[in-house]
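Asker: 3D, please:
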Amino acid sequence: MMSNIEQVIQGIGPLQEEAIARAEGHLNQLTKPPGSLGKLEEIARQVAGITGETMPVFEKKAVVVMAGDHGVCEEGVSAFPAEVTPQMVMNFLAGGAAVNVLARQAGADVVCVDVGVNADLEHPQLVSKKVRKGTRNMVREAAMTREEAERAIMAGVEVVEDLVRKGYTLFATGDMGIGNTTASSSLLCALTGLEAGLAVGRGTGINDETWLHKQAVVQRALEVHDPLGEDVLDVLAKIGGLEIAGLVGVILGAAKHGCPVVIDGFISSAAALVATRLAPLSAAYLIASHLSQEQGHRRLLEAIGLEAMLHMDMRLGEGTGAVLCFNLIDAAGKIMREMATFESAGVSRS
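Answerer: Below you'll find the predicted structure:
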């Protein structure tokens, strides 16, 4: 009998090649040299293949911000205390964070999900999917049980399914969790074989001493658990995070429902790597928004086979880079719908 996660994976199909061909044909009729709009044309073709529509309109867009705490913060790997996680969740819900500002500018909604915050949070706009109050300290024991990791993934799937029922068709991934760059770096090492010195970045802005300590913490976690890269759920459970697992579910759920997913920075890309290892077909539904300042981010994108659209020197998380790219997706759609063809404009091709 298939698990719920396996059923979701089974529901993910390849892109619709006929729709891609129709989009390509239309792009080639527009008043421009072929391919001259570069990545905007790539987006137009990709979203056509994802949705099956030549000119899809994304009227309702959501950035899903998954929030969870990390037991590894006990090791002193962050410049900020763990208490910041619940405080920032309340900031998201009040509309005061950077992602809220950029989402308003892009005409998108911020959906904040508590999948593992180490606090009792209540707010009418908060989506509560708490699996447990933070992960365990991964240098001493597994961050999660396998069952907890699976529940966190399914929490993300359920959030997407609820939003799809409400008419949302375009998603972005966001995160909040002090300590989550340590978990993401660990996942990058375990799933690609990259050494800690190349995977670990400075997160919230740690100094050289703490950065070297953080590398040692990641190395210790890898040695303690020796997670097997072939068993992706085992890796996620032992050294991952609840919010990372939740984002895996967001990606898988969106792909199952034929919706594009714009991934944010380092944390979201770690989740994307896990998702694509679980369900290789899900990679075609992903749009990489920006290249983070985290040194391991480029390696994550390369492992997935993605190329970032923006280079903005950002390292905030929250979904900020992903929401910026909603504007580019809207721009690609407007090109498809509003730009004149050679025939309609009376422009000669030669």
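Asker: Please make it C-alpha for all contacts and neighbour counts, starting now.
Answerer: Noted.
Asker: residues contacting the nearest residue to Phe266 once chain neighbours are set aside?
Answerer: Nearest residue to Phe266, sequence neighbours excluded (C-alpha to C-alpha, 6 or more residues apart in numbering): His297, at 5.1 Å. Neighbouring residues of His297 by C-alpha atoms under 8 Å, 6 or more residues apart in numbering: 265-266, 269, 291.
Asker: Same check on Val8?
Answerer: Val8 neighbours (C-alpha under 8 Å, 6+ apart): 252-253, 256.
Asker: how about the strand or helix carrying Lys214: buried residues?
Answerer: Element membership for Lys214 (DSSP states H and E) is helix 208-225. The neighbour-count check on helix 208-225 (16 or more other C-alpha atoms under 10 Å) flags 210-212, 214-222, 225 as buried.
Asker: circling back to that earlier point, in the contacts of Val8, which residue is surrounded by the most others?
Answerer: The most crowded member of those, judged by other C-alpha atoms under 10 Å, is Leu252 (33 neighbours).
Asker: Can you tell me how far that one is from Thr320?
Answerer: Using C-alpha to C-alpha, to the nearest Å, Leu252 is found at 21 Å from Thr320.
Asker: all strands for the chain, in order.
Answerer: All strands of the chain, identified by DSSP state E, fall at 61-68, 108-116, 127-128, 170-176, 261-263, 286-288.
Asker: which helices and strands does the fourth one pack with?
Answerer: Which is strand 170-176. strand 61-68, helix 84-94, helix 242-256, strand 261-263, helix 266-278, helix 320-338 (3 or more C-alpha pairs under 8 Å, 6 or more residues apart in numbering; DSSP states H and E).
Asker: most tightly surrounded among these?
Answerer: With neighbours taken as mean count of other C-alpha atoms under 10 Å, the helices and strands packed on strand 170-176 reach their highest mean count in helix 242-256, at a mean of 31.
Asker: compare with the first, here's sequence two:
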Amino acid sequence: MPTPFVTLSDFSALLRDLPGPDAGSIATARARDATLTKPPGALGRLEEVAAWYCGWRGDARARVCAPQVVVFAGNHGVVAQGVSAFPSEVTAQMVANFEAGGAAVNQLAGVAGARLDVRALDLDRPTGDIATGPAMSEAGCVAALTAGWEAVDPGADLFVAGEMGIGNTTSAAAIALAIHGGTAADWVGRGTGLDDAGLAHKAQVVARAVAANPARGGLAVLAALGGRELAAMAGAIARARSQRIPVLLDGFICTAAAACLEAEVPGALDHALAAHVSAEPGHARLLDRLGKAPLLSLGLRLGEGSGAVLGIGVVQSALACHSGMASFSEAGISGAPGPEA
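Answerer: Got it, this is the predicted structure:
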């Protein structure tokens, strides 16, 4: 089946016509929560997570049974500017590690019971050097969006987009600067392990990239400053919305890709929660701009989708309690205690 877009304008129009949550399921889920054998609000944010998820799935007693993780990989021309502690060859080497089951995300996906797929995107052909010009043409960005769109399993019931791409924290910082302003130093971090001099140089490269690519609009910024794996993540997140599949956002790079959707069409990320806040300093700032409070804060800075995969367990737990707990009447307990009980 062909994808429903062939231009960035088509994709923008698609974002404006995606489904929303089912209000009736949310209301029923909240009403059920009020009857469960616990004081009101005793499960804290888990209660809201459960209602959010039920709304998107259209099921007031939903459970997470088929989570999917897709790790997208791409190479970046900006690596030529010396912004990473590792060479581009590491991207392909890590893809092989994912495929062999040897990476952290493989282990975490196994614990969560999640399907894990890997999509490598033209690793032998890096994107353009954003310090001097655009990363991708419109056609190239559409191709990457399409790869992400097609990677989502319509049978999944929770989706995580991960990434691998040497140099992609530079791309993410440039996107954040272009969309939300400030200075390059506000958004850059050490990535794969830069020292102080490397960090200062990276900030200069990010500032040059935004100056060299005065794009406006979320999708235009994605094409100019992103990478193929970032565009693929954006395409996958949009496809998940089209299928009413809730999404857990990973770290700084995934969130920067998602931020392009929100900048293009406000509300495009209503089906997404921030699974965690990473150690990259720009990530907390970007989540704040997006109004996304993270579920976890563990000091992670690995990427791969690792933090979001950990978040799967939080959502699974929220739904297990919501859908599996007995009500006061079912348990034969008289009266519902108040929050101080």
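Asker: How close are the two chains, by TM-score?
Answerer: The TM-score (TM-score structural alignment, normalised by the length of the second structure) is 0.93; 330 aligned residues with a C-alpha RMSD of 1.5 Å.
Asker: What's the average distance for the helix holding Lys214 of the first structure when superposed on the second structure?
Answerer: Aligned to the second structure and superposed, helix 208-225 of the first structure gives a mean residue distance of 0.7 Å (mean C-alpha distance after the TM-score superposition for the first structure).
Asker: which outside residues touch that helix?
Answerer: 75-78, 138-140, 142, 182-183, 185-186, 190, 196-197, 200-202, 238-239.
Asker: related to what we said a few turns ago, and the helices and strands packed on strand 170-176 of the first structure: which comes nearest Ile153 of the first structure?
Answerer: helix 242-256 (4.3 Å; C-alpha to C-alpha).
Asker: before we move on, the earlier item: could the helices and strands packed on strand 170-176 of the first structure go into JSON lines alongside distance to Ser350 of the first structure?
Answerer: Below are those laid out as JSON lines (distance: least, C-alpha to C-alpha, whole Å):
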{"stretch": "strand 61-68", "distance to Ser350 of the first structure": "40"}
{"stretch": "helix 84-94", "distance to Ser350 of the first structure": "54"}
{"stretch": "helix 242-256", "distance to Ser350 of the first structure": "41"}
{"stretch": "strand 261-263", "distance to Ser350 of the first structure": "38"}
{"stretch": "helix 266-278", "distance to Ser350 of the first structure": "44"}
{"stretch": "helix 320-338", "distance to Ser350 of the first structure": "22"}
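Asker: about what we covered before: among the contacts of helix 208-225 of the first structure, name the ones in helices.
Answerer: 182-183, 185-186, 190, 196-197, 238-239 (DSSP state H).
Asker: between the residues you listed, which has the most around it?
Answerer: Ranked by the number of neighbours (other C-alpha under 10 Å), those place Ser185 first, at 32 neighbours.
Asker: if I pick the counterpart of that residue in the second structure, what's in contact with it?
Answerer: Correspondence of Ser185 of the first structure to the second structure, assessed by TM-score structural alignment: Ala173. Residues counted as contacts of Ala173 of the second structure (C-alpha under 8 Å, 6+ apart) are 184, 187-188, 206, 256, 282.
Asker: Val90 of the second structure too?
Answerer: Ile166.
Asker: Okay, it and Lys202 of the second structure: tell me how far apart.
Answerer: In terms of C-alpha to C-alpha, Val90 of the second structure sits 19 Å off from Lys202 of the second structure.
Asker: Check Thr91 of the second structure too.
Answerer: To Lys202 of the second structure, Thr91 of the second structure is 19 Å away according to C-alpha to C-alpha.
Asker: which position in the first structure aligns with Leu261 of the second structure?
Answerer: Counting by TM-score structural alignment, the partner of Leu261 of the second structure is Ala275.
Asker: Over to Glu330 of the second structure?
Answerer: Aligning on TM-score structural alignment places Glu330 of the second structure opposite Ser344 in the first structure.
Asker: ok, now Phe86 of the second structure?
Answerer: Alignment note (TM-score structural alignment): Phe86 of the second structure maps to Phe80 of the first structure.
Asker: Can you get me a residue count around that match?
Answerer: Count around Phe80 of the first structure with other C-alpha under 10 Å applied: 16.
Asker: repeat for the one 3 residues further on
Answerer: Around Glu83 of the first structure there are 14 other residues, counting by other C-alpha under 10 Å.
Asker: quick revisit: nearest to Leu316 of the first structure, of the strands of the first structure?
Answerer: That would be strand 170-176 among those, by C-alpha to C-alpha, at 9.5 Å.
Asker: so stretch 253-263 of the first structure corresponds to what in the second structure?
Answerer: Using TM-score structural alignment, stretch 253-263 of the first structure pairs with 239-249 in the second structure.
Asker: I'm done for today, thanks for sticking with me.
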